[in-house]
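Asks: just to be clear, the model below is a prediction. Sequence and coordinates:
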Amino acid sequence: MQEQWEQVAHTPSATDELGERLGQVLKPGDVVLLSGPVGAGKTRFAKAVARGVGVGSEVTSPTFTIVGEYEGREPFVHMDLYRLYDDPDDPLAQLSEDMLVGIGFDDYFDGSHIVLIEWPQGVRRCLDTYLDIVITPLAGGERAFRAQAVGVSACARMKEWVG
């Protein structure tokens, strides 16, 4: 089962609003994949999602730590897999099982965490259901959001998020 949705955020605050609204509807076991070029606004959007989940502490980009864990109304995990790829811009890049084990990837998919992953192209094959969001920067600071829900729970969550 798949659903799709698109919208343009005309301002940074509109990007924040989209992210916060998504965070408010996410539940443990939900997975959000976040793609887009460097500078597209992935981390800004991830921080807004975290606020929506109720994370009170400052959310920082986990580019160097790979995984950031936070407490909100539910446990929130923010992964940034950029540094694990030989070529992060390769949409077909895959991550080895050893790499995923090395960062404890499977530890976060027991249904008790909300997980958001930046640069997810190498892990889609490992997931059954997820909300896949692509952010594309446009002229004038606008951002285009394209979301695809894969799986029953992701479709339900997208309907809660965008109606």
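Replies: Yep, it's here. Numbers count the residues shown, from 1 in each chain.

Asks: hey, let's count contacts and neighbours off CA atoms from now on
Replies: Fine.

Asks: how about residues contacting stretch 117-131?
Replies: The contact list for stretch 117-131, computed with CA atoms under 8 Å, 6 or more residues apart in numbering, reads 30-36, 42-43, 78-82, 88, 91-95, 147-155, 158.

Asks: tell me which entries of the residues you listed lie within helices.
Replies: K42, T43, V152, S153, A154, C155, M158 (DSSP state H).

Asks: rebuild those as CSV, extending it with distance to E20 and neighbour count.
Replies: As requested, these are arranged in CSV below (distance: CA to CA, whole Å; neighbours: other CA atoms under 10 Å):
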residue, distance to E20, neighbour count
K42, 13, 24
T43, 13, 20
V152, 22, 14
S153, 19, 19
A154, 17, 25
C155, 18, 20
M158, 13, 22
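
Asks: put this next to the first one:
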Amino acid sequence: MKPIILADEQQTIFFGKQLAKQCLSYLLNNNSTIVIYLIGELGAGKTTFSRGFLQQLGHVGNVKSPTYTLVESYQFDEFSVYHFDLYRLYDPEELEFMGIREYFASRSISLIEWPQQAQGILPIADIEVHLSYLKLERTATLLAKTEKGQAIINQLHLANT
């Protein structure tokens, strides 16, 4: 998919909302989990994207990066969303101690910042969202890593035409 230009914070939030709509549609029709890796430098917009994503699903209130807690849970009527920030993870084994596999065992969506910190422990991503700087703007690129991810991205593309 061609990079999407995100001129400001509002466009990053809107982009998160658009992807959330398609993930929700998929999740409500499939008893499944969706794993999304958020990849980018510090300040590239990963948490801002997550804020828009969660707002679209109905969360009201702050969305902060779980830098020190590693994960924030958001409970909705029919599913859960787990927002991970693994930036400060020193040893991937820490995730085993917190029962990481249980987060991927039920109908849920996982947004994972800094997934490279836990290589070998995390499940494969369905979708990778790459956020990067472009002068004063940011760009976002979506990569499907599974058939499920491709189905979700295909619907996103159709929703934007």
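Replies: Arrived safely. All figures in this text were calculated on a predicted structure; none of them were measured in a lab.

Asks: now do the SS call for the most centrally placed residue in the second structure.
Replies: Computing the C-alpha centroid of the second structure and ranking residues by CA atoms, centre = their mean puts L111 first, at 3.0 Å. With DSSP: H, G, I helix; E, B strand; the rest coil as the basis, L111 of the second structure sits in strand.

Asks: weed out the non-buried ones from the contacts of stretch 117-131 of the first structure.
Replies: With burial judged by 16 or more other CA atoms under 10 Å, the buried subset of those is 30-36, 42-43, 78-82, 88, 94, 147-151, 153-155, 158.

Asks: returning to that earlier point: please say which position in the first structure the residue nearest to the centre of the second structure maps to.
Replies: Using TM-score structural alignment, the equivalent of L111 of the second structure in the first structure is L116.

Asks: repeat for R88 of the second structure
Replies: Residue pairing (TM-score structural alignment): R88 of the second structure is matched to R83 of the first structure.

Asks: same check, this time on K145 of the second structure
Replies: Under TM-score structural alignment, K145 of the second structure pairs with V150 in the first structure.

Asks: how about T48 of the second structure?
Replies: By TM-score structural alignment, T48 of the second structure lines up with R44.

Asks: what's the closest non-adjacent residue to that match?
Replies: In space, R44 of the first structure comes closest to D16 once its chain neighbours are excluded; the distance is 7.3 Å by CA to CA, 6 or more residues apart in numbering.

Asks: longest helix in the second structure, by number of residues?
Replies: Max-length helix for the second structure by DSSP H is helix 9-29.

Asks: give the buried residues for that one.
Replies: 11-24, 26-27.

Asks: can you list contacts of that helix?
Replies: Residues outside helix 9-29 of the second structure that contact it (CA under 8 Å, 6+ apart) are 6, 33-34, 45, 48-57, 107-108, 152-153, 155-156.

Asks: TSV for the ones in helices among the contacts of stretch 117-131 of the first structure, including distance to T129 of the first structure?
Replies: Formatted as TSV, these follow (distance: CA to CA, whole Å):
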residue	distance to T129 of the first structure
K42	20
T43	22
V152	7
S153	7
A154	6
C155	9
M158	12
